[in-house]
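Trainee: Below are the sequence and a predicted model; questions follow.
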Amino acid sequence: MNEKAASLTVAICTFKRPESLARLLGALWEQAYLVSSSIEIMIVDNDPNASACGLVNGIKPPVPWKLRYFVEPAPGVSYARNRCLRESNTDFIVFIDDDEIPQPDWLVSLLETQVATDAGIVCGPVIPRFESPPPNWMRKGKFFERKRFTSGTKITFKDSRSGNVLIRRDTIALAGREFDTRYGTSGAEDTLFFKRAEESGVTIFWSDKAIVYEDIPADRMKLKWLARRAFKGGQNWVRILAESNSSIWLPMAFNGIASASFSLIFIVPSLIISHIIAARLVIRFAGGLGKATAWFAARKIRNQLPVSHYIG
């Protein structure tokens, strides 16, 4: 493929994950079929102690790659992503998480889809890769697998994620110029960014060949972790919807209570039938509680309570 000298920034936000960051950088050097003369890797370290500095200083990227490193001391993934936006000036910025590994044709696949569709945003699949064998119910239930589409399919913000995404430069302004820092420690800052972009007329397309693998550590292979993710997801979803409809808080709270109550009733009986069904009900229960308590979460943010790092 000839990208006609399109300039690229591959942006990596990292926080105390040196081993996985090193693996990611090694995989990036193996990207194939790229002829652009302007390709840079940007690492934004969200650790104020610059814990990734030693690793980065010891790396000499191969031609044509360039490597840039910044420390963003403000805690929260939104601040780290915004630093990436401010420091880059290329035609495209591509986000990948520091615990992911791309296939060799990852970047070129994102670019091919962008050229074919003229998309403002291109997303690709993130496939789980377990560091140790997961419980049978988790593997069979596919709790870490996400929806996929045929390459070139137009998708909505609901199926967009920042762990594997290409963003055209002009899209940033249309999406509000930054990731909302109110979501810096809860996650979902990317969902709101993509929602704002879509509402401004930006098109989002899928590139199914642009595959990255996400390492799933043992401490995530637990129902407790999945429930916590669902709880945050429920809160964040209502907060995002309330951005454009402030009257939604109470109906969504009742919806969450109803969903949680229904799930709670059937969790124990479902254990007789299937651990997978029981796990799904626990996750639904947690998501319902999240929706029911979303207003309180938003209020804490408005009152500017102390924040901490979000590690997705």
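Mentor: The structure has been received and is ready for your questions.
Trainee: contacts and neighbour counts: CA atoms only from here.
Mentor: OK.
Trainee: which residue of this structure sits farthest from its center?
Mentor: Ile272 (35.4 Å; CA atoms, centre = their mean).
Trainee: From Ser270, how far out is the nearest residue to Leu85 once chain neighbours are set aside?
Mentor: With CA to CA, 6 or more residues apart in numbering as the criterion, Leu85 has its nearest non-adjacent residue at 7.4 Å, and that residue is Glu178. The gap separating Glu178 from Ser270 is 44 Å, by CA to CA, to the nearest Å.
Trainee: before we go on, here's another structure to hold up against the first:
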Amino acid sequence: MPRVTIMIPTQRRPDGLSVAARSVLGQTGVDFAALELVIVDNDQVPSAKPVADDLAKTSPFPVIYVHEKRPGVAFARNAGMARASGDFIAFLDDDEEAPAGWLAALLAAQVRYDADVVFGPVKTCAPDHIVAHRDYLERFFSREGPAEPGILDHYYGCGDSLIRRAALPDPVAPFAVERNHIGGEDDMLFGHMKAAGARFAWEPAAWVWEEPVPSRMNLRYTIARAFAYGQGPTSHCAAATPRDTLGVARWMVIGLGQAAAFGLLAGFKWLTRAKDRAEWLDRAARGLGKTLWWGPFKIHFYGRTA
């Protein structure tokens, strides 16, 4: 078994971190001698250290605590990469919980497909008190994919993924710091890897539970996030070297059409109180994001210090 680093970035979420990390300690079908857990604390004060210290007392493999004071998701991930010793990096978010066979399934898929990155599903179950738009919210925070394992022609986000370190453009600091506050640093990385010929795979057996922060389980957060997701393809073209000006223009025009069409449909659905009205508002927001993608329209989701 190759050496594997399991990395959990976190910021002021000790309960979620504890659940995520303890699920890592309960993995089966893997060689613990080849594992390490890296916890990256992206708080100004070392608020996650007590959790990491407690875990280290009973962990069957090393628990490495990294304190990255500079706020930002890319800073946090890069700080963890600088301390990681694994040939492969498995990412788990601090609001996720992995079943016992999660890591073994990721590693088996990597070998089977000789993949540079393996992704798995994310399953979300909304709390009982969430009634309005429950189905939409569960789908929004979930990651669905093919029913069968296999090679992918696209990519997903970092949470619940296994990355071959040798395939990274920079094995120590691969995440773009300009995405520190708006997110999408993983999309940018995987986009560069795809352009370089990286091989992506999907493994349905490598699924995790996600329990989103309660303050995010509402349309105010998800529609803003959908708008930010929509900005992704246009921003990626703008950040290309050389700049893909034609791609930027193409995505802006597509986005404008989507925002208009889906926006009108969302308005009708809202007037009729249709059950799926949030879905269409989400699509309209993603379209608008493709068109309004530059500086003043960027929304900061990460890097808050208070």
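Mentor: It's in. Because the structure is a prediction, the values reported are computed rather than measured.
Trainee: which residues does the residue nearest to Leu85 of the first structure contact?
Mentor: Residues near Glu178 of the first structure by CA atoms under 8 Å, 6 or more residues apart in numbering: 82, 85, 172, 193.
Trainee: that older thread, my guess is the residue farthest from the centre of the first structure is in a strand, correct?
Mentor: No. Read with DSSP: H, G, I helix; E, B strand; the rest coil, Ile272 of the first structure is helix and lies in no strand.
Trainee: Ala278 of the first structure versus that one, what's the distance?
Mentor: Distance of Ile272 of the first structure to Ala278 of the first structure, given as CA to CA: 9 Å.
Trainee: now swap in Ile167 of the first structure and tell me
Mentor: Separation of Ile167 of the first structure from Ala278 of the first structure (CA to CA): 39 Å.
Trainee: the more surrounded of these two?
Mentor: Each of Ile167 of the first structure and Ala278 has its neighbours counted (other CA atoms under 10 Å); Ile167 has more, 24 against 21.
Trainee: dump the residue contacts of Glu189 of the first structure.
Mentor: Shown in contact with Glu189 of the first structure (CA under 8 Å, 6+ apart): 78, 179-183.
Trainee: hmm, try it at 6 Å
Mentor: 179-180, 183 (CA atoms under 6 Å, 6 or more residues apart in numbering).
Trainee: after superposition, how close is the host helix or strand of Val282 of the first structure to the second structure?
Mentor: Following DSSP states H and E, the helix or strand that holds Val282 of the first structure is helix 275-292. Helix 275-292 of the first structure differs from its equivalent in the second structure by a mean of 2.0 Å after superposition (mean CA distance after the TM-score superposition for the first structure).
Trainee: Check which helices and strands that helix is in contact with.
Mentor: Applying 3 or more CA pairs under 6 Å, 6 or more residues apart in numbering; DSSP states H and E, one finds that helix 275-292 of the first structure contacts helix 223-242, helix 249-273.
Trainee: Now tabulate the ones you listed in TSV and tack on distance to Leu28 of the first structure.
Mentor: Output for these, formatted as TSV (distance: least, CA to CA, whole Å):
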stretch	distance to Leu28 of the first structure
helix 223-242	29
helix 249-273	42
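Trainee: and those helices, which is most packed in?
Mentor: Highest mean neighbour count among those (mean count of other CA atoms under 10 Å): helix 223-242, with a mean of 20.
Trainee: That one: average distance to aligned residues in the second structure?
Mentor: Superposing on the second structure places helix 223-242 of the first structure at an average distance of 1.4 Å from its equivalents, by mean CA distance after the TM-score superposition for the first structure.
Trainee: The first structure: strands as residue ranges?
Mentor: Remark: strands assigned in the first structure by DSSP state E are 8-14, 39-45, 65-71, 92-96, 100-102, 121-123, 126-130, 154-155, 164-168, 204-206, 212-216.
Trainee: Gly290 of the first structure pairs with which position in the second structure?
Mentor: Taking TM-score structural alignment, Gly290 of the first structure has Gly289 as its aligned residue in the second structure.
Trainee: whoops, Gly234 of the first structure was the one
Mentor: So, by TM-score structural alignment, Gly234 of the first structure is matched to Gly230.
Trainee: list the contacts for Asn136 of the first structure?
Mentor: Applying CA under 6 Å, 6+ apart, no residues contact Asn136 of the first structure.
Trainee: Would you mind measuring from it to Val282 of the first structure?
Mentor: To Val282 of the first structure, Asn136 of the first structure is 17 Å away according to CA to CA.
Trainee: Just the buried residues of stretch 88-96 of the second structure, please?
Mentor: Buried residues in stretch 88-96 of the second structure, counted by 16 or more other CA atoms under 10 Å: 88-96.
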